[in-house]
Structures are given as structure tokens and as C-alpha cells.
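**Student:** Fold the following for me, if possible:
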Amino acid sequence: MHKTELVDAVASAANLSKEEAHEAVTTILDEITNALSRNEPVNLVGFGSFSCRARAERSGRNPVTGAVITIAASTGVGFKPGKALKDALNN
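**Tutor:** Got it, this is the predicted structure:
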């Protein structure tokens, strides 16, 4: 599902115009992004939780030349599905 399909589904389910649904979906995604950028976890009960995960600096190899390179430390996003989501996928 793409964002436009999600907007259409929200508009249909909530009886909103596509513009209102687009604004709602965009606002939700922006707030999740803002919370994660502040290193705050986002818990959506029944759906799952998003959290920041630190990746340490490590060495790797350039696949073309075989030279050893250093891969910089970074922060990624982790997602842990909630029980309701797991149950929905396994039924």
C-alpha cells in the first residue's frame, strides 16, 4: 500500500474528503518522525512501537575493490509489532 492508497482508505473509512484525509495522514507521519528525531519511542497500542536504534561504527569491504572501509555510526528505526497486529497476520 502506498501513501495515496492509505489516504483513499482513510477518506473512505472516516467519511472525509481526500484533502482532509491527506492532511491527517501527513500529520500523523510527521508527528511520528518528530518524536523519533527527539529519540522518543512511539507506542501505538495494538499496532506496535517504533524506537530509535543506534548502530556502531564498523568496518566493511568495498565489493568492487575489496578495500577495507569504515562504515560510520548511524541511527535507525526499529519496529516491534503489537499483539493485535501479530494476531491479525497469523489468523
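**Student:** drop to CA atoms for contacts and neighbour counts, all remaining ones
**Tutor:** Will do.
**Student:** Next, work out how far apart Val10 and Met1 are.
**Tutor:** Separation of Val10 from Met1 (C-alpha to C-alpha, to the nearest Å): 12 Å.
**Student:** More neighbours: which of the two?
**Tutor:** Counted by other C-alpha atoms under 10 Å, Val10 and Met1 do not tie: Val10 has more neighbours, with 19 against 5.
**Student:** so where do the helices sit in the protein?
**Tutor:** 3-14, 18-37, 83-89 (DSSP state H).
**Student:** Next, format the ones you listed as CSV and append distance to Gly46.
**Tutor:** CSV is the format used below for the helices of the chain (distance: least, C-alpha to C-alpha, whole Å):
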stretch, distance to Gly46
helix 3-14, 18
helix 18-37, 16
helix 83-89, 5
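**Student:** how about those helices, which one is nearest Ala73?
**Tutor:** For Ala73, the closest of those is helix 18-37, at 16.0 Å, according to C-alpha to C-alpha.
**Student:** can you give me the angle that closest one makes with helix 3-14?
**Tutor:** Angle of helix 18-37 versus helix 3-14, following axes from the mean of the first three to the mean of the last three C-alpha atoms, to 10 degrees, is 120 degrees.
**Student:** To check against the first, give me the structure of this:
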Amino acid sequence: MNRLELADKIAAEHELSRAQAARIIKTITDSIVTTVKKGGTVGIVGFGTFRQVSRVARKGRNPATGDAVKIPARKLPKFVAGTAFKDAVDPKAAARRKA
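**Tutor:** Down below sits the predicted model:
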């Protein structure tokens, strides 16, 4: 499912136009990106958590030449799926957790 298909689904279920639904999706995604970019965390209960993680600088190798290269430190977004989301995708996961 892409952004337009999601907007169509939201529009149909909530009696909105596709444009209104698309603006809602844009507001949500922009808010998540802005918060995570500032180092904050966005948690949506039952869905998951978005946060920023830092990768330290390290040494690597150029696979073509074998030369050592420096890989700079960087910040990346990370999403951790919530328990309810995991259980919806894999119903057996809940049973394994209870065992």
C-alpha cells in the first residue's frame, strides 16, 4: 500500500476527500520526522515507536579495492514495532511469549 492508496482508504472510511486524507497523512508523517530529527521519540500505542539512533564512526573496507576507509558517525531513524502490531502480523508470537 502506498500513500495514495492509504489516503483513499482513510477518505472512504471517514467520509473525507482524498485531498483531506492526504493532508492528514502528510501532517502525521511530517510531525514524526520533525520530532525524530530533533532527537525526540514518537510512540503510538499498539503500533510502535519512532526514534533516532546514533551510529559511531568506524573503519571499513572498500569492497572493490580492499582499501581501508573511514565511515563517519551518523544519525538514523529507527522504528520498533509494538506488541499489538507484532501479534497482528504473527499471531503465534503471542503464544510463544506466554509459553
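**Student:** about what we covered before: can you tell which of the helices of structure 1 is closest to Cys52 of structure 1?
**Tutor:** Nearest to Cys52 of structure 1, of the helices of structure 1 and by C-alpha to C-alpha, is helix 18-37 at 6.4 Å.
**Student:** What are the contacting residues of that closest one?
**Tutor:** 4, 6-8, 10-11, 41-42, 50-52, 77 (C-alpha atoms under 8 Å, 6 or more residues apart in numbering).
**Student:** what's near enough to touch the residue minimising distance to the centre of structure 2?
**Tutor:** Nearest to the mean C-alpha position of structure 2, counting by C-alpha atoms, centre = their mean, stands Phe79 at 4.2 Å. Phe79 of structure 2 sits next to 48-51 when contact means C-alpha under 8 Å, 6+ apart.
**Student:** In strands, which of these appear?
**Tutor:** When DSSP state E is applied, the contacts of Phe79 of structure 2 are split such that 48-51 fall in strands.
**Student:** Now restrict these to buried residues only.
**Tutor:** Buried members of these, counted by 16 or more other C-alpha atoms under 10 Å: 48-51.
**Student:** tell me which of these is nearest to Asp87 of structure 2?
**Tutor:** Gly48 (12.0 Å).
**Student:** wait, that closest one sits on Thr41?
**Tutor:** No. The criterion here is C-alpha atoms under 8 Å, and Gly48 of structure 2 misses it with Thr41 at 10.6 Å.
**Student:** so what's Ala67 of structure 1 up against?
**Tutor:** Arg61.
**Student:** Quick one: map it onto structure 2.
**Tutor:** Aligned counterpart of Ala67 of structure 1 in structure 2: Asp67 (TM-score structural alignment).
**Student:** picking that back up, switch the buried ones among the ones in strands among the contacts of Phe79 of structure 2 over to JSON lines; also include distance to Thr29 of structure 2.
**Tutor:** Output for those, formatted as JSON lines (distance: C-alpha to C-alpha, whole Å):
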{"residue": "Gly48", "distance to Thr29 of structure 2": "14"}
{"residue": "Thr49", "distance to Thr29 of structure 2": "13"}
{"residue": "Phe50", "distance to Thr29 of structure 2": "11"}
{"residue": "Arg51", "distance to Thr29 of structure 2": "13"}
